[in-house]
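>>> let me see the structure of the following:
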Amino acid sequence: MSLRRAVLALAILASLAACDRGTTSTQPTPAATAAAVAATSGIDLAGIDKAVQPGDDFDAYANGAWKQATEIPEDRANVSTFFYIAERGEKRLADLIQGLDKSEAAAGSNERKIADYYAAFMDEAGIESRGLAPLQPTLDKVSAISDRTSLSRYLGGQVRADTDPLNDTNFHTDNLFGLFVAQGLEDPSKNVGYLMQGGLGMPDREYYLASGPGMDANRAAYQAYIASLLTLAGDADADRKAKTIFDLEMKIAKAHANVIDSQDVHKANNPWPTADLAKQAPGIDWSAFLDGAGLASQQTIFAWQPQAISKLSALVASEPLQTWKDYLQFRAIDHSASLLPKAYADLKFAFYNTQLQGTVQQRDRWKRAIADTNGALGDAIGQLYVKQYFPASSKARVEAMVSNILAAFRDGVDQLAWMSPETRQIAKTKAETMLVGVGYPDSWRDYSAYEVKRDDPLGNALRAEQAEYRHQTAKLGKAPDRKEWWMTPQRVNAVQLPLQNAMNFPAAILEAPFFDPKADDAANYGAIGAVIGHEVSHGFDNLGSAFDAEGRLRNWWTKDDAAHFKAATDKLVAQYNSYEALPGLTLNGEQTLGENIADVAGLQAAYTAYRASLGGKPAPVIDGLTGDERFFLAFGQAWRAKFRDESLRAQVIGGGHSPARWRALTVRNIDAWYETFKVKDGQKLYLKPEDRVKIW
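Purely as a prediction, here's the structure:
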């Protein structure tokens, strides 16, 4: 047994013992009094707006004063708790990366590659002097396309592993198709490739198809952006081409499946023998496409959005070859614009950031360089990050919290009167066998084959995409690694991996205010504990509940259990459908259902685990707040955020998560919140007990 597993096992035993002890004592103990002196509340007291009643608007109560005092930085579309933690991490990464350039690291080492990638990105004079030359080989390949076969081979050659529908809810690729590599949905013994729809320049099909003045303006601005970018590249026929390119993308958008259908994993389980691709999706020369994509040896490809893939393939045959060449010329320039001369980067920023997100000012170049370097060499940087910024004490404490919350979840399953014994046992087994990764992975990515040149920033970025693609396609046909991480340690996020029945909690999110070693347990359980509970619950949401403990897609629910689950989730859909984000724009409760389920169930599990952690002793009062007040306030403040209208619109239209404000309102489904803040009937957030959604 490894040290990590030994610590985890001991923590599970301790948490079960704590649950058994119950909550019987009513007087503060010396230990509790000492804890009150030693620990901080973990709550931003100045951010609370006490003029607001918690039962009328809990987000405004927890965060109203903060919102009034906070301005969104001009180089940001929104600002949130995640932003502040990411900003802290960005400064740390800057210290690490900028320091490497002075270390004279050995040629070929990860440290040298990090330093050279960053230096190349920062060489603005070099980028200006080279102009479009670094992109010319790609543009020449587009010019050389002469027939449907060569077009198909080029399209295959552009496929990248840049989509992730299960772990990162990322359905977007600007190439015509994307590839996701993971174990088979019904056969967990080997990895397979999932082909996914793509090809749009704007974020989602709704940007092309939805009505309204905001979307009309976006479409007009996009066509103008296409023309401006082509004009800058020296194309004398830019206006005409912009219209034909936009018209082609409109047809691509009409071919696309929507977000809700793309989220439905049952619609994604479509194994297509590669020998039958011409029948399943006529139009593309699939032999040439697979050869270009390096997938010629694959016997089967899974079509994630089968109807869309068939329609996109048909467009390859039906649209004029020159239209495709114009489109691919633009796609190549647009994709690389951030690493071309400033005029290109500014045009791209003006459309994608100002027009679509409302961001006023471009971020400092060093910040963009840090982000790009981090994207290309994430694991190499991650090793340095955790050595310097993630203590073993934090890892052990968070692992113990995870164990407590898993125990609370299992206990909660036992108390579900509506669930049959058969379904209950499988749910408990799944929770008991869920793998937990805290801080960083057990093994790291090998970058030895990835070439970084100090004078080739665009080449470095394109080679990084190719290196990631080779890394992913090398897994095809092999047994999956259940301990594989899908996020770097320095990413401020957390993830549930349904195919691996595992969770990852990167080191970067284990920072205040999500996790504060100096704060008492109430705040930590309300913030990072709710995040942990959220990820645990993802294993049992509308998506996760379709997978068993081995990550196999199968129905393990009885008919009655499934009906009860559906009725509860329908109530949650209706609850979120009632929230209006902007005039005339309401949330889509079905589109965000999985995340909303995880918020509700995760918060309840975190609260139960927090109460159990007290071991029957009352929580101390700190800063005038009870333990339960600190728990719920920490949750509400973890989801504090301000959005520009454009950014909020983008989140509602294409996002799988509800915007932060409405995530904070999850509390209205938790009975203990009503008792803690004396919420009464007649207040705006009040729900009758029978209307509060309880799923797990």
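>>> drop to CA atoms for contacts and neighbour counts, all remaining ones
OK.
>>> off-centre distance for the helix or strand harbouring residue 60?
Under the criterion of DSSP states H and E, residue 60 resides in helix 58-69. How far helix 58-69 lies from its chain's middle: 25 Å, per C-alpha atoms, centre = their mean, to the nearest Å.
>>> can you name every helix or strand that it contacts?
Contacts defined by 3 or more C-alpha pairs under 8 Å, 6 or more residues apart in numbering; DSSP states H and E place helix 58-69 against helix 627-638, helix 660-664.
>>> give me the buried positions along that helix.
Of the residues in helix 58-69, 58-67 count as buried by neighbour count, 16 or more other C-alpha atoms under 10 Å.
>>> give me the contacts around that helix.
Helix 58-69 is contacted from outside by 46-54, 633, 636-637, 640-642, 661-662, 664-665, using C-alpha atoms under 8 Å, 6 or more residues apart in numbering.
>>> could you flag which of those are buried?
47-49, 53-54, 633, 636-637, 640-642, 661-662, 664-665.
>>> next, the second sequence, to be compared with the first:
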Amino acid sequence: MKLTSHSLRLCALALGIAAAWLPTAQAADSTTKAAAAAAPAALKGDVVAANIDASVKPGDDFFEFANGTWLKNNPIPAQESMWGIGQVVQDDLYLKLRKISEAAAAQKNAAIGSDEQKVGDFWTTAMDQALADKLGLTPLKSDLARIDAVHDLQSALDEAFALQPLGVDAFFDFGVSQDEKHSDVMAVHLEQGGLGLPERDYYFNQEPGVAKARAAYVEHLQRMFRLLGADDAAARNSATQVMAFETALAKVSRPLADLRDPEKNYNKLAPADFTGKFTPAIAWGARLKAWKLSPETVIVGQPEFFGGLQALLARTPAPVLRDYLRVHLADTYAAYLSQDFDNEHFDFYNRVLSGQKEQKPRWKRTLRAENTAMGMILGRIYVKDYFSESSKQRYNAMVESIRTAYGERIDRLDWMSPATKAKAHEKLAAVTRKVGYPDKWKDYSALSIGRESFAQNMMNASHWAFNDMVSKFGKPVDRNEWEMYPQTYNAYYNPSNNEIVLPAAQFIIPGYADNEIDDAVVYGYVAASTIGHEITHGFDDQGRQFDAAGNLKDWWTKQDATRFNQRAAVMVKQFNAFEPLPGLHINGEASLGENIADFGGLMIGIDAFKKTEQFKKGEKIAGYTPMQRFFLGYALSWLSQEREDLLRQALLSDVHAPAKWRVNGPLSNIPEFYEAFDVKQGQPMWRPEAQRVRIW
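Got it, this is the predicted structure:
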């Protein structure tokens, strides 16, 4: 809820960087193939030119033109559900993190509680498949025993609340984070949740692929119950009833697009009033007090969901609630248990939902879990070894060039009044930049890691994270804290802090040192795709509702807000028309914020790039002008292909459009793109001027 992430670039990967990112083809100039024929050697190793598919015209499909050769020559590996630049970067990161982990594990006398001891013991235990197989369900034994004792609604609620600190969002979702209307205060948030499928529409959409996944989910539940000890008939009955329970829960959940309205999803209530009006069975005051929380108010995202949950719980028999809790606990920790649980979890959540054909090697799955459990410990070591001070300075300076360009663009807007412009400038000036890594590292001293079991270490980490979150209530907001690790290929904007956070790994282009890449490519790849994108999130359909201090507060004139919404509606219509799979369109309403951020990032990235020496000189590199290389750099940032199952999942549950449309969608509205690649009327990417988006 609090983060607006840059992309779905966080994926575990398979092949090593040397094999995966070598340039594989020569390129052609956008206007003639003769340039490629004249100097093939010069183009072979260029960071963007080598990826180009000259058989595709830029105005027909720029994504395929810019990335097509690389995508053709690098099919999705069996161990992946998508493959592209993000996954190759992640592979490189995995190699570095493995080196760090193995070095820690090799230390024989690491002090108890030290970073080396925690990393080393985590790695050693998680890599021990034989130990996991020997233990089977033992790590969950005590929690499963308590669930087995559930006999009525209140005992079911006891266990649901006991599972929340383990990362199991049974029935609902809970968190402590900044109050959207009082950003200096940490507040208790209660949200809809509790589903086993990725999003509520998976329970209702009749598209054949979704219906197939829905049926496969019931089969998955049945197999999980068998693994938990039930016979075939009992497992079948339990699976059917849990699916019926979750379907009813999905029915009272808000659709994805409706979750993007911060005002409608902000409902402040006293715990006693919340109990009395919506959930008589849940004494919120007492329940929260058990977590050492005594809030005067709670922020409820979707009150009607909790009313529906109350009715559903009241009519559901205790055995069904037991089964629901049991299977959600088991699925949460299946990847850290014995091979049979791990394989079953993979078979549904990766093979069926994402199309991944094979498990990744255990060492990569271990690193993914290690990042989840103690990412900042790894990050502290990673940046010391792999992120230079010169890189940090380059991107700090780039943030400021983007900020300046955005301010100038605000001044030029013909649809925004002077009063709103003044407030926009105030907010822009107040945006905090966080580049590379935190100035102050998180304290993990209370986290206990040992060699008992992989699952136990993950449970310890979940308890630690929960306690760390809860401990923030009643304390001043720590605006220096990061919610991503430095070794993350991603970025985010946090509206409550009015900040952009740019981890060190986000700047990587595989196979190239930072100083080997020209500004044109970097301004497209980083300044537009990441920095400009994240700053624009402060002014998208959600972010624009937060003021300079990070409070949900209307600072727009009524007329300006109307004009903004009219312009945003053009983008909604454009993306609603895209149909990546037959019968499944992009959700223009749900993806609006990301699409505005992509478009805004490009516009201000262009403005900032025009001030560079490379643009002013106008010299070609590998046959491409500076502005052409800027757009090729932007397309490089979204170089990716995914399996159909993952694409289907994203269209139903993700607020980001698929990669191809994050390139072609915004570019079809940008005059500089038309000029750079001579896009003509009649080509698929050409739009009449009156139908183009004009926001930032």
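>>> on that earlier part again, need the helices and strands packed on helix 58-69 of structure 1 in a markdown table (columns: distance to residue 418 of structure 1).
Converted to a markdown table, the helices and strands packed on helix 58-69 of structure 1 look like this (distance: least, C-alpha to C-alpha, whole Å):
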| stretch | distance to residue 418 of structure 1 |
| --- | --- |
| helix 627-638 | 28 |
| helix 660-664 | 27 |
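>>> wait, which of those is closest to residue 262 of structure 1?
helix 660-664 (22.6 Å; C-alpha to C-alpha).
>>> most widely separated two among the buried ones among the contacts of helix 58-69 of structure 1?
Spatial extent of these (C-alpha to C-alpha) is set by the pair 53 and 642 at 20.1 Å.
>>> and residue 646 of structure 2, what helix or strand is that in?
Going by DSSP H and E, residue 646 of structure 2 is part of helix 644-653.
>>> so where is that helix in structure 1?
Aligned by TM-score structural alignment, helix 644-653 of structure 2 falls on residues 645-654 of structure 1.
>>> now do the helices in the stretch 301-450 of structure 2.
With helices called from DSSP state H, counting those that start in this stretch, the stretch 301-450 of structure 2 shows them at 303-315, 318-333, 339-346, 353-354, 362-386, 389-412, 418-430.
>>> how far does the third one sit from its chain's centre?
Between the mean C-alpha location of helix 339-346 of structure 2 and the chain-wide mean there is a distance of 24 Å, by C-alpha atoms, centre = their mean.
>>> where does it end up in structure 1?
By TM-score structural alignment, helix 339-346 of structure 2 lines up with residues 342-349 in structure 1.
>>> helix/strand/coil for residue 173 of structure 2?
At residue 173 of structure 2 the chain is in strand, as set by DSSP: H, G, I helix; E, B strand; the rest coil.
>>> wait, residue 301 of structure 1
At residue 301 of structure 1 the chain is in strand, as set by three-state DSSP.
>>> now which residue in structure 2 aligns to it?
Residue 301 of structure 1 maps onto residue 298 in structure 2, by TM-score structural alignment.
>>> what of residue 275 of structure 1?
Aligned by TM-score structural alignment, residue 275 of structure 1 pairs with residue 272 of structure 2.
>>> contact partners for that match?
Counting by C-alpha under 8 Å, 6+ apart, residue 272 of structure 2 touches 283-285.
>>> weed out the non-buried ones from these.
For the contacts of residue 272 of structure 2, buried by 16+ other C-alpha under 10 Å: 284-285.
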